[in-house]
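Participant: below: sequence and its predicted model.
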Amino acid sequence: MHVIILGAPGSGKGTQSAEIVKQFTLEHLSTGDMLRAEISAGSELGLAAKSVMDAGDLVSDDIILGMVENKITANQSGILFDGFPRTLPQAKALDKLLKDADQSIHCVIQLDVDNEEIVERMLARGRADDNEETIRNRLSVYEEQTAPLIAYYRDQNKLSTVLGTGSITDIFARIEKILAK
């Protein structure tokens, strides 16, 4: 089973992903975590990605798709895609990568959270790249580039929208009902 979790930065994708992978035994693929690891390692990819991420922009599709393809090839069970795809071209490329591997996306969970709550959450978590201007830019980039994925997956009858507010347990219970089907 392959699952995508969609939502604006700070909507709780990482928190809910941890619960989903435990409950449903999926490999957690977070491109954000993969990129932060590259940055921490000081790799060439990490240094290139850091300047883009610090500005609140998205890393190039070629870099991201290469990392994702390696994970799909190595995976034997299922993957939870957290923060990927972010754009329509990435979604179409992911569909092609999976089709070539005789696989597909089974379900897309969209976490729905108000932008002002997201700003508060992200400022509270205290990451170096989380200042209000960068957060608002990231939300704007999300609206422009990632929001079209909602229609894309809705048209494929794979999208389920989940209210991403309340306790972590309550949000996960909503997600669990969808994935248990």
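Facilitator: Received it, and whenever you're ready, just let me know what you need. Residues are numbered from 1 along each chain as shown.
Participant: only C-alpha atoms from now on, for both contacts and neighbour counts.
Facilitator: Noted.
Participant: in this structure, which spans are strands?
Facilitator: In the chain, the strands defined using DSSP state E lie at 3-6, 27-30, 79-82, 107-112, 159-163.
Participant: dump these to CSV, plus mean neighbour count and distance to residue 148.
Facilitator: Shown next, in CSV, are the strands of the chain (neighbours: other CA atoms under 10 Å; distance: least, CA to CA, whole Å):
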stretch, mean neighbour count, distance to residue 148
strand 3-6, 24, 11
strand 27-30, 20, 20
strand 79-82, 23, 17
strand 107-112, 21, 12
strand 159-163, 18, 12
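Participant: dump the ones you listed to TSV, plus distance to residue 131.
Facilitator: Below are the strands of the chain laid out as TSV (distance: least, CA to CA, whole Å):
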stretch	distance to residue 131
strand 3-6	22
strand 27-30	22
strand 79-82	22
strand 107-112	22
strand 159-163	25
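Participant: closest to residue 69 out of those strands?
Facilitator: strand 27-30 (11.0 Å; CA to CA).
Participant: chain center to that closest one: distance?
Facilitator: What separates the centre of strand 27-30 from the centre of its chain is 9 Å, taken as CA atoms, centre = their mean, to the nearest Å.
Participant: what's the closest of the strands of the chain to residue 18?
Facilitator: Residue 18 lies closest to strand 27-30 among the strands of the chain, at 7.8 Å (CA to CA).
Participant: try it against this one:
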Amino acid sequence: MRIVLVGPPGAGKGTQAAFLAKNLSIPHISTGDLFRSNINQKTELGKLAKSYMDAGNLVPDEVTIGMARDRMEQPDAANGFLLDGFPRNVSQAESLDQALKADGVELDAVLDLEVPEGEVVKRIAGRRICRKDSSHVFHESYSPPKKKGVCDVCGGELYQRDDDTEETVRKRLEVYHTQTEPIIDYYRAQGLVVTISALGKVDEVTKRAMEALQRKDDEDDRDDA
């Protein structure tokens, strides 16, 4: 299957993308990984992207599209892929459609992870990171440390990242609603959107997503029959 994963910050897209890609035996393609890989390998697109980033400018859509297209044409993506973090706006979605059409393929589904705004704020603003080891992550409500402000693993100080404050989270949500959320309507008009609740345990959400994607696939098969 060829899938685009969308949802607000804090919806658990990265976590779900990894599980879904494994269950579906397709590569998980994230924007962050694309940029890191191209820059580290010093590809022409990577050099171009780095020149914009070093100048403090946004990387143009056509560069991002080029990276995504190159990755989607790799052998391991022959039977499908899961795009995470891309497209981010309707312009990118339109460009992606054009690129896929040129390659003779099309998307099978757009999985929309739905989370109430209050839950998003709670999830992100409650997160605390260890200063000694950033892989040690706690949450004030869901996985609190035994001693407030102290890492259970190494005793390091726990802190809240600047981009995890409630004010920052609400600004990120505003950007999501303005720029990214419109792609849901764009894809809904094509009959591609599958919306599920992203509330609950990780495995519960994964199961819900797999079942929804299977139903979508079955419906498409019936329509083609």
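Facilitator: All right, it came through fine. Just so we're clear, the structure is a prediction, and the values are computed from it rather than from any experiment.
Participant: can you give me the TM-score here?
Facilitator: Both chains were compared after superposition, and using TM-score structural alignment, normalised by the length of the first structure their TM-score is 0.84; 177 aligned residues with a CA RMSD of 2.8 Å.
Participant: and the strands of the first structure: which comes nearest residue 138 of the first structure?
Facilitator: Using CA to CA, the nearest of the strands of the first structure to residue 138 of the first structure is strand 3-6, at 14.3 Å.
Participant: give me the residues contacting that closest one.
Facilitator: Strand 3-6 of the first structure has contacts (CA atoms under 8 Å, 6 or more residues apart in numbering) with 13, 17, 78-84, 105-111.
Participant: try 7 Å this time
Facilitator: By CA atoms under 7 Å, 6 or more residues apart in numbering, the list of residues contacting strand 3-6 of the first structure from outside reads 13, 79-83, 105-111.
Participant: compared with the second structure, how much does it deviate?
Facilitator: Its matched residues in the second structure lie on average 0.7 Å from strand 3-6 of the first structure after superposition (mean CA distance after the TM-score superposition for the first structure).
Participant: hang on, the earlier thing: I'd like the contacts of strand 3-6 of the first structure as JSON lines, with distance to residue 69 of the first structure appended.
Facilitator: Putting the contacts of strand 3-6 of the first structure into JSON lines (distance: CA to CA, whole Å) gives the following:
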{"residue": "13", "distance to residue 69 of the first structure": "21"}
{"residue": "79", "distance to residue 69 of the first structure": "12"}
{"residue": "80", "distance to residue 69 of the first structure": "14"}
{"residue": "81", "distance to residue 69 of the first structure": "12"}
{"residue": "82", "distance to residue 69 of the first structure": "15"}
{"residue": "83", "distance to residue 69 of the first structure": "15"}
{"residue": "105", "distance to residue 69 of the first structure": "14"}
{"residue": "106", "distance to residue 69 of the first structure": "18"}
{"residue": "107", "distance to residue 69 of the first structure": "19"}
{"residue": "108", "distance to residue 69 of the first structure": "19"}
{"residue": "109", "distance to residue 69 of the first structure": "21"}
{"residue": "110", "distance to residue 69 of the first structure": "23"}
{"residue": "111", "distance to residue 69 of the first structure": "25"}
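Participant: and which of those is nearest residue 161 of the first structure?
Facilitator: For the contacts of strand 3-6 of the first structure, the nearest to residue 161 of the first structure is residue 110 (4.6 Å; CA to CA).
Participant: quick one on the thing from earlier: among the strands of the first structure, which is nearest residue 121 of the first structure?
Facilitator: strand 107-112 (13.9 Å).
Participant: okay, and the closest one goes to which residues in the second structure?
Facilitator: Counting by TM-score structural alignment, strand 107-112 of the first structure lines up with residues 109-114 of the second structure.
Participant: quick one: stretch 147-156 of the first structure aligns where in the second structure?
Facilitator: Counting by TM-score structural alignment, stretch 147-156 of the first structure corresponds to 181-190 in the second structure.
Participant: please name every helix or strand in contact with the top helix by length along the second structure.
Facilitator: Secondary structure of the second structure per DSSP state H: the longest helix is helix 202-224. Packing partners of helix 202-224 of the second structure (3 or more CA pairs under 7 Å, 6 or more residues apart in numbering; DSSP states H and E): helix 13-24.
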